[in-house]
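Engineer: Quick one: sequence plus predicted model below, questions after.
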Amino acid sequence: MSANASVRLAGLALKNPILTASGTFGYGLEFAPYGDLQALGGIVVKGLSLKPRLGNPMPRIAETPCGMLNAIGLQNCGVEKFLRDKLPLLPHATTPIVANLYACDADEFAELAGVLSAAEGVAALEVNISCPNVKAGGIAFGQDPAMAGRLAEAVKKRAGDKPVWVKLSPNVTDIVEIARAAVLGGADALTCINTLTGMAVDIRTRRPRLANVIGGLSGPAIKPVALRCVWQVCRAVSAPVIAVGGISSAEDVLEFILVGAHAVQIGTANFMRPDTAFRIAERLPALMEELGVENLDAYRGSLSS
């Protein structure tokens, strides 16, 4: 038996379900020394804003048991420099390149979507709805169903023929409610989940370990939460789900596909071993053959109750 690891995701044909998570793989070029970028199902680049951002002050990363906290503050070169200097060097002809969008109000998100939708080589737009909405007192778009729906609609209107993915925050009472609102607003797919809010302190200095005090928790510690969220969202909406949260092996990948995910993103594991995504992409077909899984479409969502 020859296992087929290819998938179709909201109009995109992926050679395998292995993508990279925004903010953990740079612009993709930084990881070229560790593997063949064309071997991946897709590359999600770090969050892009209309103008360059310096991000938060140091320190902005702290290790935690089975994970890490980050408060990078979405440092990036800005969309203009990305399109001019980064995108042309990526293998966009063979590997879908997904742009992750960061902004602070719906109009800015829409403007950014308009710029990126016109760019040849950008395959899809991923919207970070964990951003604070400055026009609504700083509440995150992803914490209010109405705002999440309106934001998805605003981006979709400017996205042209590019699929729109909405990246859900787990820092909510009911992630299913937000997922439904995003799909009703026009989201073609959902990325599930972003980081959990956390903090760490130093008992000797009596200071927080992040200059920003709080940050986003990621890594193996959040995998059970991510798995639960993906399972719930897959049962509630028809749009495909891209799973992210603590994935570091081919076995992890199949767990998320078993509960309904179409694809996965590798994040924090890239910091532990920069070749992780490449190794998982290589290992997955062999694991599928071991388990008698001929293709992922038949395996997806086959969890027995």
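Structural biologist: Done, it's in. As the structure is a prediction and not an experimental result, all values here were calculated from the model.
Engineer: make it CA atoms for all contacts and neighbour counts henceforth
Structural biologist: Fine.
Engineer: And for the closest residue to A159 other than its chain neighbours, the neighbour number?
Structural biologist: Taking Cα to Cα, 6 or more residues apart in numbering, and ignoring the residues beside it in sequence, A159 has S117 as its nearest neighbour in space, at 5.1 Å. Using other Cα atoms under 10 Å, S117 has 23 neighbouring residues.
Engineer: what does A286 give?
Structural biologist: A286: 16 neighbours (other Cα under 10 Å).
Engineer: try A221
Structural biologist: Neighbour number of A221 under other Cα under 10 Å is 16.
Engineer: Spell out which residues sit in contact with the residue nearest to it when sequence neighbours are not counted, please.
Structural biologist: Closest residue to A221 in three dimensions, ignoring its sequence neighbours and counting by Cα to Cα, 6+ apart: C66, at 5.1 Å. By Cα atoms under 8 Å, 6 or more residues apart in numbering, C66 lies in contact with G219, P220, A221.
Engineer: The residues you listed into a markdown table, with extra columns for distance to D85 and secondary structure?
Structural biologist: Formatted as a markdown table, the contacts of C66 follow (distance: Cα to Cα, whole Å; DSSP: H, G, I helix; E, B strand; the rest coil):
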| residue | distance to D85 | secondary structure |
| --- | --- | --- |
| G219 | 30 | coil |
| P220 | 34 | helix |
| A221 | 36 | helix |
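Engineer: For those residues, give me JSON lines that also has distance to R279.
Structural biologist: Listed next are the contacts of C66 as JSON lines, based on distance: Cα to Cα, whole Å:
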{"residue": "G219", "distance to R279": "17"}
{"residue": "P220", "distance to R279": "17"}
{"residue": "A221", "distance to R279": "21"}
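Engineer: quick one: the strands in the stretch 101-250 of the chain?
Structural biologist: Counting by DSSP state E, counting those that start in this stretch, the stretch 101-250 of the chain has strands at residues 124-128, 164-168, 189-192, 196-199, 201-202, 207-208, 214-218, 241-244.
Engineer: For D144, find the nearest of the ones you listed.
Structural biologist: With Cα to Cα as the criterion, D144 lies closest to strand 164-168 of the strands of the stretch 101-250 of the chain, at 11.1 Å.
Engineer: second one coming, line it up with the first:
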Amino acid sequence: MNLSVNIGGLELENPVITASGTFGYGVEYAEFLDLNLIGAITVKGLSLRPAKGNPPGRVWETPCGMLNAIGLQNIGIDAFIKDKLPELRKYDTKIIANFFGDTIAEYAGAAGALSAADGVAALEMNISCPNKQAGWIAFGTDPALTEKVVTAARRATKLPLIVKLSPNVTSIADMARAAVNGGADALSVINTITGMAIDIETRRPRLSNCVGGLSGPAIRPIAVRMVFQAAKAVTVPIIGMGGIMTGGDAIEFILAGASAVAVGTANFVNPAASVEILKGIKDYMIRNHIDDINTLVGGIIC
């Protein structure tokens, strides 16, 4: 049984990845599962300088999901390279560094700094951040801005470059094409969907930021649809994500066009979810006499 996949030049032993922001810096989960068993670890989003994030409350459980407004709290790229990466290098699992910025220059600087670090196998760009130089319009909601910022990061790195797309757009296909035109080697589809919850007794929002990102099984049908549409629009590999809880969920994304999957909110429910999802993928392949995971990609009949 062949489970290996190639994600824009990144060779993985299997298609299961942990999603950024849900798995810490990876080392925090080492006591709950064997990190060598998963295809890759995507660390929480990193910026050139440390970020405190938003004040509490920052997380709120919703039906079949959760809202979060962490605010991309992180220790900064320098501290990550110094304090976290040496521990991660002890494992065979590939390390994907997720990064973000407020300006195009910050994106390029972050990509360059992470590319010089020993142990980083690929980069994932979070383009859902607002652009300080363009009236705080999110990079990932404007095709022209997307192409421009991806082009800048592409010039700063030779590592495989994965662009994480925002679902808060009119056309995911247009955003996928813009990212690929800018030089993306692969796409992550999708990031969280903007949502809100209100305490009706106090009449105040549940999150200090008022709005946050909705994740979990509630968004899975939307994510599957967007993976399907992105896969029709571009030829680069896609990492599907959005509410994957079981091996069957993962297969659904793969049939829609994803070459790999990322496990996010499930990690909060079950720290070993990624390993159990991988087993579910294997069981499906055995049950259906499939000897190569890649033959399933885009295999939907419609």
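Structural biologist: Structure's in. What do you need? Computed from a predicted model, the values in this text were never measured in an experiment.
Engineer: Now do the same for the residue nearest to A221 of the first structure: its match in the second structure.
Structural biologist: Applying TM-score structural alignment, one finds that C66 of the first structure aligns to C64 in the second structure.
Engineer: related to what we said a few turns ago, the residue nearest to A159 of the first structure corresponds to which position in the second structure?
Structural biologist: Aligned counterpart of S117 of the first structure in the second structure: S115 (TM-score structural alignment).
Engineer: Let me see the contact set for that match.
Structural biologist: Contacts of S115 of the second structure (Cα under 8 Å, 6+ apart): L123, T157, K158, L159.
Engineer: out of the residues you listed, who's nearest G248 of the second structure?
Structural biologist: With Cα to Cα as the yardstick, the closest approach to G248 of the second structure among the contacts of S115 of the second structure comes from L123, at 27.4 Å.
Engineer: how close does that closest one get to T103 of the second structure?
Structural biologist: Separation of L123 of the second structure from T103 of the second structure (Cα to Cα, to the nearest Å): 17 Å.
Engineer: So those two - more neighbours on which side?
Structural biologist: More crowded of L123 of the second structure and T103, by other Cα under 10 Å: L123, with 25 against 18.
Engineer: pretty sure the more buried one is touching K158, no?
Structural biologist: No - counting by Cα atoms under 8 Å, L123 of the second structure sits too far from K158 to count as a contact (9.7 Å).
Engineer: any chance you could map the helices in the stretch 51-200 of the second structure?
Structural biologist: Along the stretch 51-200 of the second structure, counting by DSSP state H, counting those that start in this stretch, helices occupy 77-79, 85-88, 104-115, 143-156, 172-182.
Engineer: out of those, which comes closest to G39 of the second structure?
Structural biologist: The closest of the helices of the stretch 51-200 of the second structure to G39 of the second structure is helix 85-88. By Cα to Cα, the value is 13.6 Å.
Engineer: helix, strand or coil for the equivalent of E11 of the second structure over in the first structure?
Structural biologist: Matched to the first structure by TM-score structural alignment, E11 of the second structure sits across from A13. What DSSP: H, G, I helix; E, B strand; the rest coil gives for A13 of the first structure is strand.
Engineer: Apart from its neighbours in sequence, what residue is nearest A13 of the first structure?
Structural biologist: Here the nearest residue to A13 of the first structure in space, its sequence neighbours aside, is V7; by Cα to Cα, 6+ apart that works out to 6.2 Å.
Engineer: Check M175 of the second structure too.
Structural biologist: P143 (5.5 Å).
Engineer: what's the answer for P17 of the first structure, then?
Structural biologist: Excluding its sequence neighbours, the residue lying closest to P17 of the first structure (Cα to Cα, 6+ apart) is A263, at 4.3 Å.
Engineer: In the second structure, what sits opposite G142 of the first structure in the alignment?
Structural biologist: Here G142 of the first structure is matched to G140 in the second structure, going by TM-score structural alignment.
Engineer: who touches that match in this structure?
Structural biologist: The contact partners of G140 of the second structure, taken as Cα under 8 Å, 6+ apart, are I127, S128, C129, T146, L165, S166, M175.
Engineer: looking at the first structure, which residue lies furthest from center?
Structural biologist: Largest separation from the mean C-alpha position in the first structure: R204, at 35.4 Å (Cα atoms, centre = their mean).
Engineer: To what extent is the aligned partner of L37 of the second structure in the first structure buried, counted in neighbours?
Structural biologist: Alignment note: L37 of the second structure maps to A39 in the first structure; criterion TM-score structural alignment. Look at A39 of the first structure: counted by other Cα under 10 Å, it has 17 neighbours.
Engineer: I'd like the distance between A39 of the first structure and A277 of the first structure.
Structural biologist: Distance from A39 of the first structure to A277 of the first structure, by Cα to Cα: 9 Å.
Engineer: for V225 of the first structure, same thing?
Structural biologist: Counting by Cα to Cα, the gap from V225 of the first structure to A277 of the first structure is 21 Å.
Engineer: Those two: which is more packed in?
Structural biologist: Neighbours were counted for V225 of the first structure and for A277 using other Cα under 10 Å; A277 has more, 30 against 16.
Engineer: ok, that one - contacts?
Structural biologist: Residues in contact with A277 of the first structure (Cα under 8 Å, 6+ apart) are I18, L19, T20, L40, I266, N270.
Engineer: wouldn't the third one be in contact with V44 here?
Structural biologist: Which is T20 of the first structure. Yes - because the distance of 5.4 Å satisfies Cα under 8 Å, T20 of the first structure is recorded as touching V44.
Engineer: quick one: the aligned partner of L196 of the first structure in the second structure from G65 of the second structure, how far?
Structural biologist: When the second structure is aligned by TM-score structural alignment, L196 of the first structure is paired with I193. To G65 of the second structure, I193 of the second structure is 11 Å away according to Cα to Cα.
Engineer: Quick check: neighbours shared by those two?
Structural biologist: L214, S215, I219.
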